[in-house]
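Participant: Return a 3D structure for these sequence lines:
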Amino acid sequence: MFTSTSLAAGAALISLAAGSPVERQALKFTYYDLTTPLASPCDITTGQDGKIYADTFTSNKIVQIDRSTGSLTEYDIPYTLPVLGNDVLPSDLQGRVALSCVVQPGKDGLIYAAAGVRNEFVRFNPETNETKVFPTGNPLGNLQPFNDAWPGETGMFFSQTTGNVINLFDYATTNVQTFEVPTPLAGPLGMIVASDGALWFCEMLANKIGRLNATDGTFKEYPLPLSLATPSVMRAETEGRYLWFTAIATNAIGRFDIQTGETKTFTDPRLLATPIEDTVDSQGNIWYSTLTRNTLNYLTPSTGKVTTIAQPDGDLEILPGLLPSLPPAADIAMHYEPSDNSIWFSELVNNRIGKYSI
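Facilitator: You can find the predicted model right below:
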C-alpha cells in the first residue's frame, strides 16, 4: 500500500513540480510500508506476472506489491525448523526470524526464496498464493544468513556460504543438485547466469570470481586484486562481457571481463558507504545500494563517475561524504524494473520498500 507519508509528501509537492531540483527529485520517490512491524524487507525482484516481490529479514514472509494498484500483501513462509542461534530472542520471534535475503523469479513462473539460517528453499505460487518449503540437505550451509540465487533454464541456482556449495533446484522434479566449490572456505555468495550460459559467482572469503559449467560440473576460479576484497553481490552484466559486483570491505564496485579475466575497480568516494547489491538500467548505468548512506547510487562506466541521489526524508549528515547518514536506513536491495524505468530498493531499518522513477 502507499504510505501516508508518501501520499502527504506527494500532495504537498505536486504544486511545486516547477520548483527547485530537490522538490522535483522528491516527486520521483514512492514508499510502501510493510504491515508487519520490524519485518525488515531485504531482497527484491519482479515476477513474470509483473508484480514486485520481496522477502523479509526478521519476519520470514514473501511480500507482493501490485504495481497497478499499489497494494502490498504479505504471505507467511511456513515455520518448519527451529531457528539456530536465536534462542535468546523472545518466544514470539522464534518462529519468524530466519534472516532471509534472497528472492528470484523462476523460469517456470514461480517465485523462489531462501530461508536464511534455516537452510531451506522456498517456492511461492503467485496464482494460488501457496508457499512450499524444501530442505536443502545441508543444515549447516548458511550459519551466517547471506547467500544468493539466480534462475537457470531448468532450475534455480542458489549458494550456501558456509557449506561452500552451489546448488541447483530443479523446477520440475524439486531435486537439488550440489556442486562443491574447489577452494575450501570460499564463501560463495552473489551470482548471475551470464551471456555465455555459465553461472558466475563471487567467492567472498577467497577473494575470487568463480565460473560453474553446470552441464559438466566444472569450475574455473579467478583471483581478484586486494582493491576488490570481499566480492559480495553480482547481478549486472553489460556489453555481453562485463560482470559487475560489489566489494563491501573495500567500498568499491568491481568489473570483471569474462572474455579476458581482467578486472577494474571503481571506488565510492564516500568513506564507509558499504555497497551491497547492484543492478543495471537500460542505459548501462550500474546502480547499487549502500548500507550506511540513505542515497540511491549509480556508476557511469564510461566516465567512472558515481552519482548519488538523496532520499527526501531529511536524514542528518554530519560531515557529508565522511560520516554515515543518521540514522542509516540500511538499504539492501537494488532492483531495476525496465517496464517503467524504475529502481526498487529496500530499507531494513525503516521497514519499507521504495521506488524511484528514473
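Participant: okay, CA-based contacts and neighbour counts for the rest of this
Facilitator: OK.
Participant: Could you confirm Glu23 falls within a strand?
Facilitator: No. Judged by DSSP: H, G, I helix; E, B strand; the rest coil, Glu23 forms no part of a strand; its state is helix.
Participant: My guess is it contacts Ile14. True?
Facilitator: No. In this structure Glu23 lies outside contact range of Ile14 using C-alpha atoms under 8 Å: 9.1 Å.
Participant: So the two - more neighbours on which side?
Facilitator: Between Glu23 and Ile14, counting by other C-alpha atoms under 10 Å, Glu23 is the more crowded of the two (17 against 13).
Participant: Next one: that one from Ala329, what distance?
Facilitator: Glu23 is 21 Å from Ala329, where distance means C-alpha to C-alpha, to the nearest Å.
Participant: Let's see this one next, to set against the first:
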Amino acid sequence: MQHCGSSDAKTNQYIKEFEIPTPCSQPLSIISDAEGKIWFTQTNTGKVAKFDPESKLFTEYYNDQWSLNSASMMWGIAYTEDNEIWFTDEKNESLWKFSISEEKYSKFQIPAKTKKSFPQKIGLYNDNFVINDFTGSQIVILNHEKLDEGKFTNATISIPEGFFTSQAVIDDKGNIWFVMWKYQKEVILVKTNSITQEVEQHTLPDSIQAPNGVSVGSLGNIWIADTAGSSFYKFSPDTKKVLEYTTSKPSISTYGNASGLIKTPITRPYWNAFDSEGNLWFNQQTGNRLAVFNPNSESLIEYDIPSKNPTWSDCGDLTDCGISQSFGFTFKDKQVWFTEWVENNIGVLDTSVKIPISLETEKGEIVIKQGEQQEILVTVTPQTSQSMNVVLFGNSNSELIKINTKLEPTHISEQAMQIPVTIFVDENAHQGIYKILLGTQIPDVSVSTYVTIKVI
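Facilitator: Predicted coordinates:
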C-alpha cells in the first residue's frame, strides 16, 4: 500500500483522478502531445503510457530494453515536434527516446563526470535538451537532431563536486540558470552564457535549503521552489534582491500528527513552471496540493488533491489522511494534468471552474515600526452565488511577525465584506521587506493574497 495506492481514484469539484490499469506503476513525469494526449512515465515498470482524455483509455507501451528489478526515478520528460517522448532515468544514468509512430524505445547513456550520473529534469530549448545531473556535478546539453541521427555529442557545464544541482532553465537572452547547493550549507544561483562564456554567481539566503524547481518568469525574474520548507522565492536579476513567499500551512489531514510530535508541518514546494497566462504553478509534496501564484496580483490558490496515502504521514487511526506524493504536472488548455506517485493515479485539474471568492487588501505595502502593530482590512468578494462562512488565517516567514485574525466566521453571500486583521512586529524583528500571507480554507481549495510589510 505504501508505494502502490491505498484506495480508488477520487474526485472533487476541481480535480478528477484516473486509476492506471497496471498496479503499482508509480507514475512520475507527465507531458501532453500535439493532439492533446497525455503521456507519463512509470518508474516501477520502465514504460511510458498514454491517456486519451476523450475516450478515457490508457495505453501502456512495454519496454523490452528494461532490465531493472527495482524502480528508477524518471523525473524529466519532453515531447518533440517529430512525435517523440524523451525521458530521464536515474538508475540507468540514461536519456530515453520513445518513438510514438514506431512504438520503439532507444536509450542514450549520460556520461558521468563523477562516479555516477543522475539525470533529472529535462528542458527543450531550440531543439536542445538541457538536463541537470542532480548528483553528478554537471548540467548536460544535448542536441535533439543529432541524437535522432544516432550521434551523442554533448556540452556540459561543470560545477564543483559535492554540490547538488537544481532544474536548469534558459531565459529569453540565452542565459542558463540553475542552483548548485549543499543541504543546509551553501546555496548559489548560477547564470552562465554559452556564447559569451560569462558566468555570474549569486549567494542565496540561508533559509533556502533544498532548491529543486527553478523557472523564469515573463519579466526575467527567477523563481525557486524550496523543498525543505514551505516557501518559494523570487530573484530579480536587475536588483539582485530575493523575496520569500510562504504558502499556507498544510491541512492536518495531510500530516496527521497522531503522535503529537510534528511541531512545524511544512508543504515542501518541489517543481515549478509558468503557464501560458504567466501564472506560476508548483506542487506541494507534503501539502498534497497543486498551487498557482499570480505574480501581478500576488494571489495564491492552492487546490487540494483528493487522494491521500496514509503510510507517508503520521496518521495513526485517522481516516482520509496522508499524501499522494504528487510530483509531475503539465498544462493542456485550461487543464493541469498531474501524477500521483504512490496512489497509481493521474489527475486533471480544471482551472475553468470558478473559485467562489477572491481576497484583496486595501494597501499594497504597509510600513510598521519595530515593536508596533497595525490593523488592515481584507476584502472578501464573492465570485459565484455560493454563500459560505469564512475564517481568515495568516502565515509569515518570520516568527517575529504575528498575525491575529477573527476567530468568528464571517458570512459571505452576495456583497463584498471587509474583515480586520492585526499585524504585530516584534521589536527584535530585522528591518526589511516581508511578504505575509492572508487567506482562508474553503471546500477543496485555499484562497490567499500576499501583503508587503516594510519593517522600519
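Participant: Helices of the stretch 51-200 of structure 2, start to end?
Facilitator: 144-148 (DSSP state H, counting those that start in this stretch).
Participant: ok, which stretches of the stretch 201-350 of structure 1 are strands?
Facilitator: Using DSSP state E, counting those that start in this stretch, the strands of the stretch 201-350 of structure 1 run over 208-213, 218-223, 231-238, 242-247, 252-257, 263-267, 275-280, 286-290, 295-300, 305-310, 316-317, 325-326, 331-337, 342-347.
Participant: mean offset of the fourth one relative to structure 2 (after superposition)
Facilitator: On superposition with structure 2, the average gap between strand 242-247 of structure 1 and its aligned counterparts reaches 1.7 Å (mean C-alpha distance after the TM-score superposition for structure 1).
Participant: Give me the angle between that strand and strand 286-290.
Facilitator: Going by axes from the mean of the first three to the mean of the last three C-alpha atoms, to 10 degrees, strand 242-247 of structure 1 is angled at 10 degrees with respect to strand 286-290.
Participant: ok, now the fifth one?
Facilitator: Taking the same axes, to 10 degrees, strand 252-257 of structure 1 and strand 286-290 form an angle of 150 degrees between their directions.
Participant: ok, average deviation of strand 252-257 of structure 1 from structure 2?
Facilitator: With mean C-alpha distance after the TM-score superposition for structure 1, strand 252-257 of structure 1 averages 1.6 Å from its match.
Participant: which bit of structure 2 covers that strand?
Facilitator: Matched against structure 2 by TM-score structural alignment, strand 252-257 of structure 1 falls on residues 231-236.
Participant: in that stretch, what's buried?
Facilitator: For stretch 231-236 of structure 2, the neighbour count (16 or more other C-alpha atoms under 10 Å) marks Ser231, Phe232, Tyr233, Lys234, Phe235 as buried.
Participant: so who does the first one touch?
Facilitator: By C-alpha atoms under 8 Å, 6 or more residues apart in numbering, the contact list for Ser231 of structure 2 reads Ala225, Glu244, Tyr245, Thr246, Thr247, Arg268, Pro269.
Participant: wait, which of the strands of the stretch 201-350 of structure 1 is closest to Ser4 of structure 1?
Facilitator: Ser4 of structure 1 lies closest to strand 342-347 among the strands of the stretch 201-350 of structure 1, at 16.8 Å (C-alpha to C-alpha).
Participant: Ile305 of structure 2 contacts Asn288, doesn't it?
Facilitator: Yes. Here Ile305 of structure 2 lies in contact with Asn288, judged by C-alpha under 8 Å, at a distance of 5.7 Å.
Participant: neighbour-wise, which of the two wins?
Facilitator: Asn288 (30 against 27).
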